[in-house]
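Chemist: Give the three-dimensional model of this entry:
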Amino acid sequence: MTEIRTPRLLLRRWTDDDLAPMAEINSDPEVMRWIGDGSVRDLDETAEDIECWEEEWDEEGFGLFAVELLASGELIGSVGLSVAGELPEVLPDVEISWRLGTPFWGQGYASEAAQAVLEFALQDRGLDRVVAVNRLGDEQSENVLRKLDLVLDRETKHPEHGHALNIYSIDLTEYEA
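Modeler: Next up is the predicted model:
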């Protein structure tokens, strides 16, 4: 089982016990406002998401991790890698993303987890490049991207929803510099 430990977090594969707390995170309009069309997701949709994330682990050797606090074992969200299928223009690149519950914002958890996943992607999984897709106006995620040293690659629009997106990237040579 693939796990990553950081000073405060455990990044691990998904279990049945994660469904309810992740569904609660996905049902929060504040969490979801920058994701897709901004719609919240219910328990069934969250179960489908987790199933897809686990399938990607099996097929690609990477995916979205469940993120829990080491101190309490509480699930605080997800962070990880996925094939950037929602935005065909960045294929075949792999995207890094995160989604944490609002009580866990502003404490450096997203940056801590994302930094560990970036190292996992470029050093452990041998990826040459990682991208991040960020909706224009999502300043909190832009702050995380800056901490990860990802650079603005280009601007585009979401093909289905039409909102402005920024594509950030980092390659292995930039990461090792």
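
Chemist: contacts, neighbours, all on C-alpha from now
Modeler: OK.

Chemist: Need the residue closest to the centroid of the protein.
Modeler: The centroid of the chain falls nearest to residue 97 when counting by C-alpha atoms, centre = their mean (2.1 Å).

Chemist: quick one: contacts for that one?
Modeler: Residues counted as contacts of residue 97 (C-alpha atoms under 8 Å, 6 or more residues apart in numbering) are 79-81, 114, 132-133.

Chemist: taking the residues you listed one by one, which sit in helices?
Modeler: With helices defined by DSSP state H, the entries of those inside them are residue 114.

Chemist: ok, which stretches of this structure are helices?
Modeler: Ranges of helices within the chain are 19-26, 29-32, 43-60, 109-119, 139-147, 172-176, based on DSSP H.

Chemist: okay, those in TSV with distance to residue 86 and mean neighbour count next?
Modeler: Formatted as TSV, those follow (distance: least, C-alpha to C-alpha, whole Å; neighbours: other C-alpha atoms under 10 Å):
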stretch	distance to residue 86	mean neighbour count
helix 19-26	18	20
helix 29-32	16	16
helix 43-60	14	16
helix 109-119	20	21
helix 139-147	18	16
helix 172-176	24	13
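
Chemist: With respect to residue 92, which of these lies nearest?
Modeler: Proximity to residue 92 (C-alpha to C-alpha) singles out helix 43-60 among the helices of the chain, at 12.2 Å.

Chemist: now the other sequence, so there's something to compare against:
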Amino acid sequence: MPQTDRLRLRRWQDSDREPFAALNADLEVMRFFPSTRTPAESDAMIDRLDAGIAERGYGLWAVERRDTGAFIGFVGLSQPTFDPALADQVEIGWRLARGAWGQGFATEAAREVVRFAFDPDGADLDALISFTAAVNLPSRRVMERLGMTYDIADDFDHPALPEGHELRPHVLYRLRR
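Modeler: Presented below is the predicted three-dimensional model:
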């Protein structure tokens, strides 16, 4: 599993369920998502994410601090399913607990995921995408720190959100090996 000097990316554990539910219930963490998630929804998400890792050998990994062992969120790779135009792409994404913000953890873990994604002994991918609500400046900054490029022609409206919803306009960034 990928790791950095400060972080370990790993399979999901039952001990992640409570802190993950708290992360997904935090209004500030979820401000760029249409809604928070219930504990049952968070548990189901863990089950789906871990099954994906078992199937492909990669996915959205749980992230823990190596110094404390504390769970702080997830970072990894996934395949978007909400839009057929993106279905053959691999996305790099992240979501961290508020207490982990401002310490460079998202960028650090994402850089290691990029390395893994393009490594012939890792996922051996040729390209990655990342997308978010256009107003999500913190995630956009992480994308830019990763060297991802933005083209306004790739902007799209998220099909699961209604017309006029502030999070409907989305931006897409790309990174090639």
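
Chemist: Which member of the contacts of residue 97 of the first structure is positioned nearest residue 154 of the first structure?
Modeler: Of all these, residue 154 of the first structure sits closest to residue 133, with 10.0 Å by C-alpha to C-alpha.

Chemist: what about the closest one, neighbour count?
Modeler: By the measure other C-alpha atoms under 10 Å, the count of residues near residue 133 of the first structure is 24.

Chemist: Mind telling me what it corresponds to in the second structure?
Modeler: Taking TM-score structural alignment, residue 133 of the first structure has residue 131 as its aligned residue in the second structure.

Chemist: possible to save the helices of the first structure as a markdown table with distance to residue 5 of the first structure?
Modeler: Conversion of the helices of the first structure to a markdown table gives the following (distance: least, C-alpha to C-alpha, whole Å):
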| stretch | distance to residue 5 of the first structure |
| --- | --- |
| helix 19-26 | 20 |
| helix 29-32 | 24 |
| helix 43-60 | 18 |
| helix 109-119 | 8 |
| helix 139-147 | 19 |
| helix 172-176 | 20 |
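
Chemist: wait, which of those helices is closest to residue 158 of the first structure?
Modeler: With C-alpha to C-alpha as the criterion, residue 158 of the first structure lies closest to helix 29-32 of the helices of the first structure, at 15.8 Å.

Chemist: give the contact list for the closest residue to the match of residue 133 of the first structure other than its chain neighbours.
Modeler: Leaving aside its sequence neighbours, residue 131 of the second structure sits nearest to residue 172 (C-alpha to C-alpha, 6 or more residues apart in numbering; 4.3 Å). Taking C-alpha under 8 Å, 6+ apart, we find residue 172 of the second structure in contact with 129-132, 150-151, 154-156.

Chemist: how close does the counterpart of the residue nearest to the centre of the first structure in the second structure sit to residue 109 of the second structure?
Modeler: Using TM-score structural alignment, the partner of residue 97 of the first structure in the second structure is residue 93. From residue 93 of the second structure across to residue 109 of the second structure, the span is 10 Å (C-alpha to C-alpha, to the nearest Å).

Chemist: just the buried members of the contacts of residue 172 of the second structure?
Modeler: Neighbour-count burial (16 or more other C-alpha atoms under 10 Å) applied to the contacts of residue 172 of the second structure gives 129-132, 150, 155-156.

Chemist: Need the max-distance pair from the residues you listed.
Modeler: Top of the distance list for those (C-alpha to C-alpha): 129 and 156, 13.4 Å.

Chemist: Run a quick neighbour tally on residue 41 of the first structure.
Modeler: The number of residues packed near residue 41 of the first structure is 19, by other C-alpha under 10 Å.
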